[in-house]
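>>> Pasting a predicted model and its sequence here:
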Amino acid sequence: MSATRTNSEPQVYLGGRAPRNEGVMGLSGPVTWFILGTLIISLLVLMRWGLKVGAITGGVLLLAVVPMVLKRHGLTGYERSLLAMQFFGALRRKENIYRGGLFSEMPGGKSQLPGVLAPTKMYEGEDSAGYRFGMIHMPKTNQYTIVMRAWPQGDEAVDRGLVNQWVGEWGIVLASAGLTSDIEGIVPVLDTVPETGNALLTQARAITRVDAPALAKAVVFEGATEFHRDEVQLAARVAITFAATTDERKKDPGAQAVEIGRRLPGIRAAIEASGVAVRPMTAAEITGVVRRSFDPASQLTIERAEATGDDHGITWDNAGPISHENKWEEYWHDGGRSVTWLMSAGPKSAVDESTLRRLIAPHPDLPRKRVAIVYRPHRAADAVKIIDDDYRNAIVAAQNRNRGISSAAAQIDVELAERSRDELARGHGATRIGLLITVTEPIEADMPRIDALVGDLAVQCQLNIRRCYRFQDAAFAASLGIGVLLPDHASMPSALTA
């Protein structure tokens, strides 16, 4: 993105754009070659067996091409069909249902994390500044994820120049991640949950003397117990996923923990320069967040233990739900009913730093709402190739469309692609951006109303969103910000993608 004003004025940024592939109708390379192949086959059949057989062959091949051309929310017809087949196959095998706990068939009566999180392991290390940090290992992808608690400062009573500087510093964080060889993703998570009042009660106890007057103690504790009613608290965190780049780190989590511990203070300093105070979360803190997300009823117990400094006693291999069921458009887990949406298209117009404010802010009608923004920086060499290819494709599109509105739109695409090249030459990075929204409510909740509320918030933020049909459980796990990067777990052949 690029700023369009001076540093002392409100800045507007160009929204992200997807690199275009100017094949047949803008389709991907494999699809383009498939279409060309159907034309060649039809012509050969026509020359060999005549018009009738050639027409029949061409019609059949055309029907095979149509699902690739017709896209909805970025998915081809083949993608939607294959996803549906996989989902119904899982239903038939009852793989969408999970039961854990003492009376289940799980080894040791554990409540292990289900689905894509099942193979993960939790480790703990210490960085060079002396902070303990939890480290989640995803063996399938050889990835390690650390999570940091975050306290955004907000922009109230802050000079415009400082706000612009914070935005610029965050851009430096993302660009710097692309210069490394092992940062796979950076995922800020804005999580809202009902306010329990535990923290306020703990503070009230800490400042109240045993011999204080009864009336004074009554006033303090009454305020602490009454203040949190109908309130919603915001808990922010930032997850960073690293790829193990050596055989030693792939096999030995301890070696990866040493590497992360060496770099973590520098990463913290870079993020804090963008106006967000951060601290590494311990293994126990991460486990508590995960358990609370799967089992909303456990929030009070976990917060009480953390407020008093006690151990909540939940281990990583026991942090999952007692039961869960993945449905077509919902995810049921331990008395909770969650729905996750993903961003299918970002803002088409210019944006500023407050574009997502209404979506991430606490909402009284959506007390359990989680917004995860997924940044996946491209490697520096890959970014150059992607931007250059996009520029060439934009020029080809402009040359092919020489009249009317299409021509004007194509020319704008060329200008945007050229600006991206200029920004890359100045040291900016190229980053893939995704966004997930998860809302958790009781089983009896009015989901159509919640769907309307979330849709309205998305429209206000210039976002196009859609439900994560057929993979609600995986999307729920991805929005937690604990190392699940959905494209790395895709089951879709690349030849069928748009």
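Ah, there it is. In this text, all values refer to a predicted model and were calculated from it rather than measured experimentally. Residues are numbered from 1 along each chain as shown.

>>> all contacts plus neighbour counts: C-alpha atoms, from now on.
Noted.

>>> how many neighbours does the residue nearest to residue 145 when sequence neighbours are not counted have?
Spatial nearest neighbour of residue 145, chain neighbours left out: residue 241 (4.2 Å); criterion: Cα to Cα, 6 or more residues apart in numbering. Number of residues near residue 241 (other Cα atoms under 10 Å) recorded here: 26.

>>> Tell me the secondary structure of residue 241, please.
Reduced to three states with DSSP: H, G, I helix; E, B strand; the rest coil, the structure at residue 241 is strand.

>>> how close does residue 472 get to residue 245?
From residue 472 across to residue 245, the span is 31 Å (Cα to Cα, to the nearest Å).

>>> So between these two, which is more surrounded?
When residue 472 and residue 245 are compared for neighbours, residue 472 comes out ahead with 24 against 13, by other Cα under 10 Å.

>>> That one touches residue 329, doesn't it?
Yes - using Cα atoms under 8 Å, residue 472 is in contact with residue 329, at 6.6 Å.

>>> what residues are shared contacts of the two?
Common neighbours of residue 472 and residue 329 (criterion: Cα atoms under 8 Å, 6 or more residues apart in numbering): residue 339.

>>> for comparison:
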Amino acid sequence: MSTEAVSRPTYGNWRRPRRPGLGPLGLIGTFGVFGGLVVVLLASLISLYAALVLAVPIIAVLTPLTIRTQDGRNAYQMVTLRIGWWRRKSKGAHLYVSGPLSSRPGGRYRPPGLLNKVTASESRDAYDRSFGVLHHPARNLYTIVLGCEPDGGALVDPDQVDVWVALWGEWLSRLAHEPGLRGASVIVETAPDTGTRLAHEILPRIKDDAPTAAKEVMEEVVERYPTASSEMHTYITLTYGVPGGQKRPKEEVIADLAVRVPGLLNGLVAAGGGSAYPLSAERIAEVVRVAYDPAVAADVLNARAEEGGTGLEWDDAGPAATLETVGNYQHDSGVSRTWLMTLAPRGTVRSSVLRGMLEAAPGTRRKRVALVYRPIDPATSARIVEQDRRSAQFMATSGRGMVQARAASEMRAAEQTATEEASGAGLVEFSLMLTITVDSVAELADASVAVRNLTAASRVLMRPADRMQAAAFSCTLPTGILPWEQTLIPNELQEAL
């Protein structure tokens, strides 16, 4: 009797984008170093004292660029973050009050912060299904939201899981060829089951003349089952932009998106997404409303089961009041804290590396894990891959000892990336955000411990989004908020820093 070893595929080979410039200085810091050297050398021709007078401030300005945190931020960026927080707090921007008793015009409950100027529209796709479109007027972006019910990995053959992973990678690579696509995100939301759907399914079917024991058993199932179960929802957001200089009517952009929805849904179904469907504007508003006020989740489910819908509009999807602090975000009936990924899992991982993080966390009201993707067009991908390949070859041939061994490993990874890109694979920048919502501030400490355990099991390093909790909370909602599109400094300049 012989046994055959079954090898499971592993995944990895992701790396941070290489920062241009010398070491931690960045491109701007490198230009500053060389420019400062030229100025100091010219001043030294006049006198040594003049050269010292110029060298001291240049060193003082460039030194903070060499001080980097684990996620790559320099000292200037850290100081800017704190100054921005102090300015918002001094102006009272960390407080938000809406509704008829507030000073805001209209007297409605519009979502706060980055979502305050967003508007919602609705259209129908080629199969006559309604879908909502969120318009971000500040950047002239349009977002569609797709929902799906993934099949899960329980009782599924490993070969089928590998096929799903491959098809999901193919779906992501296709995003680079989507005209006008600026970014995409996958949000997995988990929460304790309220038992509303189970009650609406079972209780109306209990006959009056049924045996007493049978009725008591079914009623006990309805009462006790939700305490040990959870509900999970998966949303995919796709955010499109209009090329600069073009003035396309809003109706024309929405009509263009309606043509793309069926093809995107078919790709999700093939990648293990199960039943995939577009979300209507009402359904998007319901998701945002429940995120800001988790206590109304059961009421929303009741209204949908009894009336077929809630009739909720986007202008009433926000909270009545919010308070942002350094480490948390208080909103209506919940308190949330958001974490940002600083380092992806090192080495190779299995396809189930994030399973523990995606499952429901005990002791929390709601939990959302958002994977944010930024597709890179094929031309830019080829240039980036080739630059990384040349840089890795240079480091491998110029180092010694342990540095040379590490550079050789990086060169092999760069060669593999170049080979895969040449064979048709796409290049995507990605990040991960996690939001935990509890009932009170006192429960955040236990929730933080649970998050540390989840991230450690998934081999992901994360840090709290301190002093930007409100913005980070909005980024984990299925509303198409792309972090790199919301910065005052252009993304190209930030990469140069």
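Arrived safely, thanks for sending. Quantities reported herein were computed from a predicted structural model and do not represent experimental measurements.

>>> circling back to that earlier point, list the contacts for the residue nearest to residue 145 of the first structure?
Contact analysis of residue 241 of the first structure by Cα under 8 Å, 6+ apart lists 143-146, 183-186, 483.

>>> And it? What does it align with in the second structure?
Counting by TM-score structural alignment, residue 241 of the first structure lines up with residue 239 in the second structure.

>>> hang on, the earlier thing: now the residue nearest to residue 145 of the first structure: how far from residue 95 of the first structure?
28 Å.

>>> Tell me the helices and strands packed up against the strand or helix carrying residue 414 of the first structure.
Assigned by DSSP states H and E, residue 414 of the first structure belongs to helix 404-425. Judged by 3 or more Cα pairs under 8 Å, 6 or more residues apart in numbering; DSSP states H and E, the packing partners of helix 404-425 of the first structure are helix 380-400.

>>> between the helix it packs on and helix 404-425, what angle do the directions make?
Helix 380-400 of the first structure and helix 404-425 are oriented at 160 degrees to each other (axes from the mean of the first three to the mean of the last three Cα atoms, to 10 degrees).

>>> Give me the buried positions along helix 380-400 of the first structure.
380, 383-384, 387-398 (16 or more other Cα atoms under 10 Å).

>>> just stretch 362-371 of the second structure next, same as before
For stretch 362-371 of the second structure, by 16+ other Cα under 10 Å, it's 363-371.

>>> right, and out of those, which lies closest to residue 72 of the second structure?
Minimum separation from residue 72 of the second structure among these (Cα to Cα) is found for residue 371, which lies at 19.4 Å.

>>> where does that closest one land in three-state SS?
Applying three-state DSSP: residue 371 of the second structure is strand.

>>> In contact with the residue nearest to it when sequence neighbours are not counted, which residues?
Distances taken as Cα to Cα, 6+ apart place residue 432 nearest to residue 371 of the second structure, at 4.6 Å, with adjacent residues excluded. If a contact means Cα under 8 Å, 6+ apart, then residue 432 of the second structure has 340-341, 369-372 as its contacts.

>>> Neighbours of the alignment partner in the second structure of residue 330 of the first structure, how many?
In the second structure, the residue matched to residue 330 of the first structure (TM-score structural alignment) is residue 328. Neighbourhood size, residue 328 of the second structure [other Cα under 10 Å]: 24.

>>> Surely residue 328 of the second structure and residue 334 touch.
No - counting by Cα under 8 Å, residue 328 of the second structure does not reach residue 334; the two are 10.5 Å apart.

>>> can you give me the strands in the stretch 51-200 of the first structure?
When secondary structure is read from DSSP state E, counting those that start in this stretch, the stretch 51-200 of the first structure shows strands at 71-72, 75-76, 97-99, 121-126, 132-138, 143-152, 183-194.

>>> residues in the second structure matched by the last one, start to end?
Here strand 183-194 of the first structure aligns to the second structure at residues 181-192, judged by TM-score structural alignment.

>>> residue contacts, the aligned residue in the second structure for residue 30 of the first structure?
Taking TM-score structural alignment as the criterion, the aligned counterpart of residue 30 of the first structure in the second structure is residue 28. Listed by Cα under 8 Å, 6+ apart, the contact set of residue 28 of the second structure reads 21, 496-497.

>>> and if you look at residue 146 of the second structure?
Residue 146 of the second structure is in contact with 235-237, 265, 276-279, counting by Cα under 8 Å, 6+ apart.

>>> Ok, residue 347 of the second structure next?
12-13.

>>> In three-state terms, label the aligned partner of it in the first structure for me.
When the first structure is aligned by TM-score structural alignment, residue 347 of the second structure is paired with residue 349. Here residue 349 of the first structure is coil, with the state taken from three-state DSSP.

>>> Which parts of the stretch 151-300 of the second structure are helices?
Assigned by DSSP state H, counting those that start in this stretch, the stretch 151-300 of the second structure shows helices spanning 158-175, 196-202, 212-224, 250-268, 281-292, 297-307.

>>> Run through the residues that contact the counterpart of residue 129 of the second structure in the first structure.
The equivalent of residue 129 of the second structure in the first structure is residue 131 (alignment by TM-score structural alignment). The contact partners of residue 131 of the first structure, by Cα under 8 Å, 6+ apart, come to residue 280.

>>> What separation do you get for residue 131 of the first structure and residue 282 of the first structure?
Computed as Cα to Cα, the residue 131 of the first structure to residue 282 of the first structure distance reads 9 Å.

>>> Likewise for residue 262 of the first structure?
For residue 262 of the first structure, the distance to residue 282 of the first structure (Cα to Cα) stands at 16 Å.

>>> Which of these two has more residues huddled nearby?
Set side by side, residue 262 of the first structure and residue 282 show more neighbours around residue 282, with 22 against 15, by other Cα under 10 Å.

>>> What's the match for that one in the second structure?
Using TM-score structural alignment, residue 282 of the first structure sits opposite residue 280 in the second structure.

>>> My read is that that match contacts residue 130, right?
Yes - shown here, residue 280 of the second structure and residue 130 form a contact pair, counting by Cα under 8 Å, at 5.6 Å.

>>> joint contacts of these two?
Shared contacts of residue 280 of the second structure and residue 130, defined by Cα under 8 Å, 6+ apart, are found at residue 122.

>>> Give me the secondary structure label for the residue lying closest to residue 333 of the first structure once chain neighbours are set aside.
Once flanking residues are discounted, residue 333 of the first structure sits nearest to residue 324: 4.2 Å by Cα to Cα, 6+ apart. Three-state call for residue 324 of the first structure (three-state DSSP): strand.
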